[in-house]
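Novice: Need coordinates for the below:
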Amino acid sequence: MHILMIECNPNGMAGIANALDLGHDVTLVSVDPDFYLAASPLARGNYDHERCTVIKSEDAFDRDKLVALAREIHAERPVDGVTTYSEYHTVHTAAVAADLGLPGMDVEAALNARHKHRTRLTLEGTDIRQPRFAHVADPSGVADAVAEIGFPCVAKPSDGTASLHVQHLKDQDDLDAYLAELDRVEDYGRGVARIPDIVIEEFVEGELISVETCVLAGGEIVNLGLTDRPLSGFPHFIEMGATYFNDHPLREELFETTTKVLRHLGVDFGFLHTEYLLSEDGPVLCEVNGRLIGGIVPSLMEITSGADAYLEVIRQALGEKPELPFPGETIAGGHWFGAPVAGTVRGIDFTDVEGLPGYHSALAYKKPGTVVSRLSKSNFDWIGHVIFTGESREEVNKRCDSALDHIGLDMSIEVAR
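Specialist: All right, here's what the predicted structure looks like:
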């Protein structure tokens, strides 16, 4: 069968590889295919595969032009399924699937999940607990929105991802600096234009946790499991780890709330990732992502369940019923790490990590000679991860924390004179 992939993400290259291994044909449309070559060791093997076609298109983020391109691809070789692992391209994928008459999420529902202000406004007046918020369609209205919500607050672009440009603001100086920085951001790279909408929210304290879900064809909502998300980098919000599990005292409330959220938003298809802050008053909805969770979590899902979530996304796009990755008895988790200072990576050594109890795997994202920034602002500052297993969430997190002290990070640092 023929799969059309609208952009991807570096880890999602594993899904393309699996599809090729099963004998499917894959066409990847990307503004910058070389990005994946640099970010994923799987890309080169995929790109060279006889059944993989890579199309470089400057219009991959222009919905109308992308739909037209998809029609051309379909006319030349019928497309059987269209999908993406990219948060930036969930709406585009839904639009192409609808145009070609293929399985996919309703376009309006994809927009409701993709844009944070639409999520907030759609759920306003329902029984879903949200932070107090103000939506502004133009940066000139941010000051008034902050005055309405009050300090401390959180500012976030409506179409952001990976915690990029999400910041805690404690006073006017923070706000002025944030707006000056955001004013310089016209796009997110790879042709992804930024919309002007910004959401200002009250600051809610509490653990960040997410519900992983699959909405089957016909609209049946199946909540799969939970992912914890320890944060660092305050006043920014950087995800530093993840454990995929099922045993939590608020599990049923989180599952029930997620089902309500997705129904209110009209979500009718696909894998989803819904985040909550566990406040003193209960779970508060943080955001909804209309795609499979990213980072290392699909790998954690496979370790504990035996089901490859990357592959199941593709199978569902092809009209098949996916095998669902429910957490099993063995719990899997991982922690990301970054550089303590800006510099150039000379080497990352996991030798002392590999012998630790529960060790599963480790990966360095940066090759020797790569210039890196200090871990400070977003998930894009990560330079590697470790993955461990255990009998409980607590055991896994302790093992991951301990492993960070055993990583050998060799860097050269230019000292100012």
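Novice: Every contact and neighbour count from this point should use C-alpha atoms.
Specialist: OK.
Novice: Compute the number of surrounding residues for S279.
Specialist: Neighbourhood size, S279 [other C-alpha atoms under 10 Å]: 13.
Novice: That one reaches E205, doesn't it?
Specialist: Yes. Taking C-alpha atoms under 8 Å as the definition, S279 is a contact partner of E205 at 5.9 Å.
Novice: which residues in the stretch 101-250 of the chain form helices?
Specialist: 107-114, 116-123, 142-149, 172-183 (DSSP state H, counting those that start in this stretch).
Novice: ranking those by burial, who's on top?
Specialist: Between the helices of the stretch 101-250 of the chain, helix 107-114 has the highest mean count of neighbours, a mean of 24, where neighbours are mean count of other C-alpha atoms under 10 Å.
Novice: how about F388, secondary structure?
Specialist: strand (DSSP: H, G, I helix; E, B strand; the rest coil).
Novice: this one next, for a side-by-side:
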Amino acid sequence: MSHLLVIDLPGGNDTDILAAARNLGHKVSFLTADPAHYLAQSEVAHELADAAIIPVPGFELPGVIADLLERHADDPFAAVLCLQDLRIVESAKIAQALGLAHLNPRTATLARDKAAVRRHLEAKGLPQPPCLEADGPEALLAAVAAIGLPALIKPADGFGSQNVFALRHEADLDTLRQLADLVAAGPGHYGLGVAARGKMLVERLIEGQLVGLDTMTARGEHRLLGVNEKLMFAAPSFAMRGGCFIANAGQFAQLEASAFALLDAIGFDHGAAHIEMMLTRDGPVLVEINPRLVGARIARMVSAGLQRSIHADLIALHVEGQLPPPVDRAHYVTNRWLAAPCAGQLTHLDIPDTADEPASFTMMARVGDMVTPPLDNADRLGMAMTWGYERTLAETRAEQLLAETRMVVAPV
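Specialist: As a prediction, this is how the structure comes out:
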């Protein structure tokens, strides 16, 4: 049994890493600036029942590290695990102070600034789409004018496809001028005690097939686990409607080389990463590098595709420095997200039974919740997932599961 230090949870409610630690017999200490956020959710609180919760109001890092060093001396931690963008820099610095394997603080800091990543890669000889930072409405409008259409606006420290805006037509520019103050303000606060920095990134909008590449790295050695071909909801949404994760059995040599070159360029030395690329006629173009395991329950797709627990693999990576074994046959996992047709209250929900088939249905929303059509990933209600060695069958069944779902939203 190892002692794991887990720092916050992805989405503020995804307990899969805790379940994996429990199933492996590990002891967990859970570090957060906002324990009330987790304990107010009954299912999350249940998963945390056996964990030692370490509250750190304000998350002042010097004091946090001093406290953890004392705890480490009495009951040593074997690994620091953080699957949450908001605390990946702090987790890197904590792991460094404890002498534990983790992504290094310099790269963690770089990866949390999307504009800095673009500049860094350009300087390393890896061409990037034109981009500019903007601080305030006037700077935002000037940056958009300089980049030209089509353009994309997103927070420089954002995540989860939230607060992202696409500008394709002159009419979009008129709307931006009216809403420049609001857009430039960004998300303001991310929750869990973390405020947004307030800087927006304006870059050239790249069209093509969006893919996610999931990797693990052990002391500089990279492994591509698989590729997720993503589908989007209709514009102006930036939420993912679904996708197909394909386990890597050696069929992604070009993408693998591109991903590994990006990781090497930013000095990514240890941990999981989720890299998004746009496949264009001129080749793959980087969208962003996320220095943590893929979120939004998509890690369950990776587990199904690899036919083992990716969270258990992440624990082994940090505790033992061990990379997951390669697979010898491509396995397909399809997901489709349930979304509200209008804004209102979810008053009825009946989802299909998937107990006797290679499929699952995970709900995030509950009857009584206020819901809205999906502008970003946080607005999605639930996920149907299917898997097998035949891609077409998996995709067809995932669509059927959504069609068989009975949902009623009372408009407000």
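Novice: quick revisit: in a markdown table: the helices of the stretch 101-250 of the first structure, plus distance to H92 of the first structure.
Specialist: As requested, the helices of the stretch 101-250 of the first structure are exported to a markdown table (distance: least, C-alpha to C-alpha, whole Å):
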| stretch | distance to H92 of the first structure |
| --- | --- |
| helix 107-114 | 8 |
| helix 116-123 | 16 |
| helix 142-149 | 28 |
| helix 172-183 | 24 |
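Novice: Which of those helices sits closest to G355 of the first structure?
Specialist: G355 of the first structure lies closest to helix 107-114 among the helices of the stretch 101-250 of the first structure, at 41.4 Å (C-alpha to C-alpha).
Novice: which residues does the residue minimising distance to the centre of the first structure contact?
Specialist: Nearest to the mean C-alpha position of the first structure, by C-alpha atoms, centre = their mean, lies G294 at 4.0 Å. Applying C-alpha atoms under 8 Å, 6 or more residues apart in numbering, we find G294 of the first structure in contact with N11, Y85.
Novice: helix/strand/coil for it?
Specialist: Under three-state DSSP, G294 of the first structure comes out as coil.
Novice: For D171 of the first structure, see how far away it is.
Specialist: 33 Å (C-alpha to C-alpha, to the nearest Å).
Novice: likewise R229 of the first structure?
Specialist: Distance of R229 of the first structure to D171 of the first structure, given as C-alpha to C-alpha: 27 Å.
Novice: more crowded one of the two?
Specialist: When neighbours are counted by other C-alpha under 10 Å, R229 comes out ahead of the other of R229 of the first structure and D171, with 21 against 13.
Novice: who's in contact with the more buried one?
Specialist: E207, L208, I209, S210, E239, M240, G241, A242, T243.
Novice: In these, find the pair that's most separated.
Specialist: By the measure C-alpha to C-alpha, S210 and M240 form the most distant pair in the contacts of R229 of the first structure, at 14.1 Å.
Novice: between those two, which one's more packed in?
Specialist: Of the pair S210 of the first structure and M240, S210 is the one with more neighbours under other C-alpha under 10 Å, namely 26 against 19.
Novice: contacting residues for the aligned partner of that one in the second structure?
Specialist: The equivalent of S210 of the first structure in the second structure is G212 (alignment by TM-score structural alignment). Counting by C-alpha under 8 Å, 6+ apart, G212 of the second structure touches V227, N228, E229, K230, H274, I275, E276, M277.
Novice: Skipping adjacent residues, who's closest to N377 of the second structure in space?
Specialist: Using C-alpha to C-alpha, 6 or more residues apart in numbering and skipping the chain neighbours, the partner closest in space to N377 of the second structure is A239 (4.5 Å).
Novice: these two touch, right, that neighbour and F233?
Specialist: Yes. Using C-alpha under 8 Å, A239 of the second structure is in contact with F233, at 6.0 Å.
Novice: Common neighbours of these two, please.
Specialist: P374.
Novice: These two: who's more crowded?
Specialist: Set A239 of the second structure next to F233 and count neighbours by other C-alpha under 10 Å: A239 wins out with 25 against 17.
Novice: which residues in the stretch 301-417 of the first structure form helices?
Specialist: Under DSSP H, counting those that start in this stretch, the stretch 301-417 of the first structure gives helices at 309-317, 393-404.
Novice: Would you reformat these as CSV and include distance to A70 of the first structure and mean neighbour count?
Specialist: Shown next, in CSV, are the helices of the stretch 301-417 of the first structure (distance: least, C-alpha to C-alpha, whole Å; neighbours: other C-alpha atoms under 10 Å):
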stretch, distance to A70 of the first structure, mean neighbour count
helix 309-317, 15, 23
helix 393-404, 43, 19
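Novice: Can you find the partner of D379 of the second structure in the first structure?
Specialist: By TM-score structural alignment, D379 of the second structure lines up with D381.
Novice: was I right about its match contacting G338?
Specialist: Yes. Assessed by C-alpha under 8 Å, D381 of the first structure is found in contact with G338 at 6.2 Å.
Novice: What angle do helix 310-320 and the longest strand seen in the second structure make with each other?
Specialist: As assigned by DSSP state E, the longest strand anywhere in the second structure is strand 221-232. With axes from the mean of the first three to the mean of the last three C-alpha atoms, to 10 degrees as the basis, strand 221-232 of the second structure and helix 310-320 are set at 150 degrees to each other.
Novice: What is the corresponding segment of the first structure for strand 221-232 of the second structure?
Specialist: Using TM-score structural alignment, the partner range for strand 221-232 of the second structure is residues 220-231.
Novice: Just give the number of residues close to F350 of the first structure.
Specialist: For F350 of the first structure, the count of nearby residues is 18 (other C-alpha under 10 Å).
Novice: what's the closest non-adjacent residue to it?
Specialist: Closest to F350 of the first structure by C-alpha to C-alpha, 6+ apart is I407, at 5.4 Å.
Novice: measure the residue opposite the one you found in the second structure once aligned to L293 of the second structure for me?
Specialist: Alignment note (TM-score structural alignment): I407 of the first structure maps to T405 of the second structure. The spacing between T405 of the second structure and L293 of the second structure, counted by C-alpha to C-alpha, is 29 Å.
Novice: These two - which one has more neighbours?
Specialist: L293 (23 against 14).
Novice: give the contact list for that one.
Specialist: Applying C-alpha under 8 Å, 6+ apart, the residues near L293 of the second structure are L83, D214, A272, A273, H274, A299.
Novice: possible to save those as a markdown table with distance to L98 of the second structure?
Specialist: A markdown table is the format used below for the contacts of L293 of the second structure (distance: C-alpha to C-alpha, whole Å):
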| residue | distance to L98 of the second structure |
| --- | --- |
| L83 | 18 |
| D214 | 27 |
| A272 | 19 |
| A273 | 22 |
| H274 | 25 |
| A299 | 27 |
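Novice: Since that was my last question, I'll sign off now.
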